[in-house]
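Student: the sequence isn't on hand, but the structure is:
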């Protein structure tokens, strides 16, 4: 997939699919405007995912209220880089959308973490790993972490962290889409919730062995 944004407020988006007996290329174009960290698609929505806007953060373009989650990596920086942040070191951030995820009740609202808050998430997760190292077997840096945050009805900041053992497929895909949790694989797949307001964590699950 290739998204290009031009100075005349137009864009092109190209999708190329290829398999041993099939090849297809689709190209979409339209108009948009960039305001601060948000791309607004107007007068027509971004057709591939039926989205009216996308947010630029952590060197990704993430489409909002889309028919399916879509993140695109920014190859040529539009905004200042955060390459030295935790978000680029085995953490991937995702905007919470209750249409696609069920980690929290329907009453929550998406929340955008600051780097300081992500550092607190990292501290709480490291505490969890330290206190459960006999059960988890692997150290925290052996995992890719996927993070999504919300405000609950009490206006508390809650975070869900999906942890997956690093590997060829995990390293390739973890930045782009929230991965499903497998029914086996032992502690290679686990979920933890952190309440940033209360500075506490709770275990959601650790997968059983195959």
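Tutor: Noted; the coordinates are in hand. What you see is a predicted model; the values in this text were computed from it and never measured.

Student: going forward, measure contacts and count neighbours with C-alpha atoms only.
Tutor: Noted.

Student: show me which helix runs longest in the protein.
Tutor: Counting by DSSP state H, the longest helix found in the chain is helix 115-131.

Student: does anything pack onto that one? Which helices or strands?
Tutor: Contact partners of helix 115-131 among helices and strands, from 3 or more C-alpha pairs under 8 Å, 6 or more residues apart in numbering; DSSP states H and E: strand 189-195, strand 200-206.

Student: any figure for the gap between residue 5 and residue 116?
Tutor: Residue 5 is 30 Å from residue 116, where distance means C-alpha to C-alpha, to the nearest Å.

Student: what residues does the longest helix of the chain touch?
Tutor: Outside helix 115-131, the residues within contact range by C-alpha atoms under 8 Å, 6 or more residues apart in numbering are 85-87, 136, 139-140, 159, 192, 194, 196, 199-201.

Student: give me that answer again for 6 Å
Tutor: Contact with helix 115-131 is made by no outside residue, as judged by C-alpha atoms under 6 Å, 6 or more residues apart in numbering.

Student: before we go on, here's another structure to hold up against the first:
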């Protein structure tokens, strides 16, 4: 009977934990969301994951993109004011790309559950794509930007 308890404890500890959902990786300011074709963001792409170094590079490129954008505008963007949804893929050339959807700091948890799409919404919402393989951003879209 003594030998059964450690085995029972091991089995329960392995099976009683709550795993993270496969498509989501949560951080306080961003969420990594697995790509699905229904999002229609990229063509001929496959879902992939991001490691810590790639996330660091992604954030650096994102900061650079906002800095460049801010040079030409009177109202400035501060990334700390936004939650971010990252959707990473491998494109048909084998390059890693990420679509970033930025939302004004959300008081609710809906932004963690899936892509938030809005029509207009002004500067509270913007998105862009980053090619990590080339360290370049493109398709920066600020909602309501004229």
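Tutor: It's in. Predicted, not measured: the structure shown is a model, and the values here were computed from it.

Student: for the residue nearest to the spatial centre of the second structure, helix, strand, or coil?
Tutor: With distances taken as C-alpha atoms, centre = their mean, the residue of the second structure nearest its centroid is residue 86 (1.4 Å). What DSSP: H, G, I helix; E, B strand; the rest coil gives for residue 86 of the second structure is strand.

Student: need the strands for the second structure, in chain order.
Tutor: With DSSP state E, the ranges of strands along the second structure come out as 24-26, 30-33, 46-47, 82-90, 96-104, 125-131, 136-142.

Student: what's the mean deviation for the second one versus the first structure?
Tutor: This points to strand 30-33 of the second structure. Superposed on the first structure, strand 30-33 of the second structure shows a mean distance to its aligned partners of 0.6 Å (mean C-alpha distance after the TM-score superposition for the first structure).

Student: give me the range in the first structure that that strand lines up against.
Tutor: Alignment of strand 30-33 of the second structure against the first structure: residues 91-94, by TM-score structural alignment.

Student: and if you look at the third one?
Tutor: Strand 46-47 of the second structure falls opposite residues 109-110 of the first structure when the two are matched by TM-score structural alignment.

Student: about what we covered before: can you give the contact residues for the match of strand 30-33 of the second structure?
Tutor: Residues contacting stretch 91-94 of the first structure (C-alpha under 6 Å, 6+ apart): 145-148, 175.

Student: which position in the first structure aligns with the residue nearest to the centre of the second structure?
Tutor: Residue pairing (TM-score structural alignment): residue 86 of the second structure is matched to residue 147 of the first structure.

Student: in contact with its match, which residues?
Tutor: 93, 160-161.

Student: any chance of the contacts of stretch 91-94 of the first structure in a markdown table, plus distance to residue 102 of the first structure?
Tutor: A markdown table is the format used below for the contacts of stretch 91-94 of the first structure (distance: C-alpha to C-alpha, whole Å):
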| residue | distance to residue 102 of the first structure |
| --- | --- |
| 145 | 18 |
| 146 | 15 |
| 147 | 14 |
| 148 | 11 |
| 175 | 19 |
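
Student: among these, the buried ones, what's the ChimeraX command?
Tutor: Selection of buried members from the contacts of stretch 91-94 of the first structure for ChimeraX, criterion 16 or more other C-alpha atoms under 10 Å:
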select :145,146,147,148,175
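
Student: nearest to residue 16 of the first structure, of the contacts of stretch 91-94 of the first structure?
Tutor: Nearest to residue 16 of the first structure, judged by C-alpha to C-alpha, of the contacts of stretch 91-94 of the first structure is residue 175 at 19.9 Å.

Student: grab the nearest non-local neighbour of the closest one.
Tutor: Spatially, and ignoring its direct neighbours in sequence, residue 175 of the first structure is nearest to residue 92 (5.1 Å; C-alpha to C-alpha, 6 or more residues apart in numbering).

Student: ok, that neighbour to residue 144 of the first structure distance?
Tutor: Taking C-alpha to C-alpha, one finds residue 92 of the first structure at 8 Å from residue 144 of the first structure.

Student: circling back: let me know the angle separating the longest helix of the first structure from strand 157-165.
Tutor: 60 degrees (axes from the mean of the first three to the mean of the last three C-alpha atoms, to 10 degrees).
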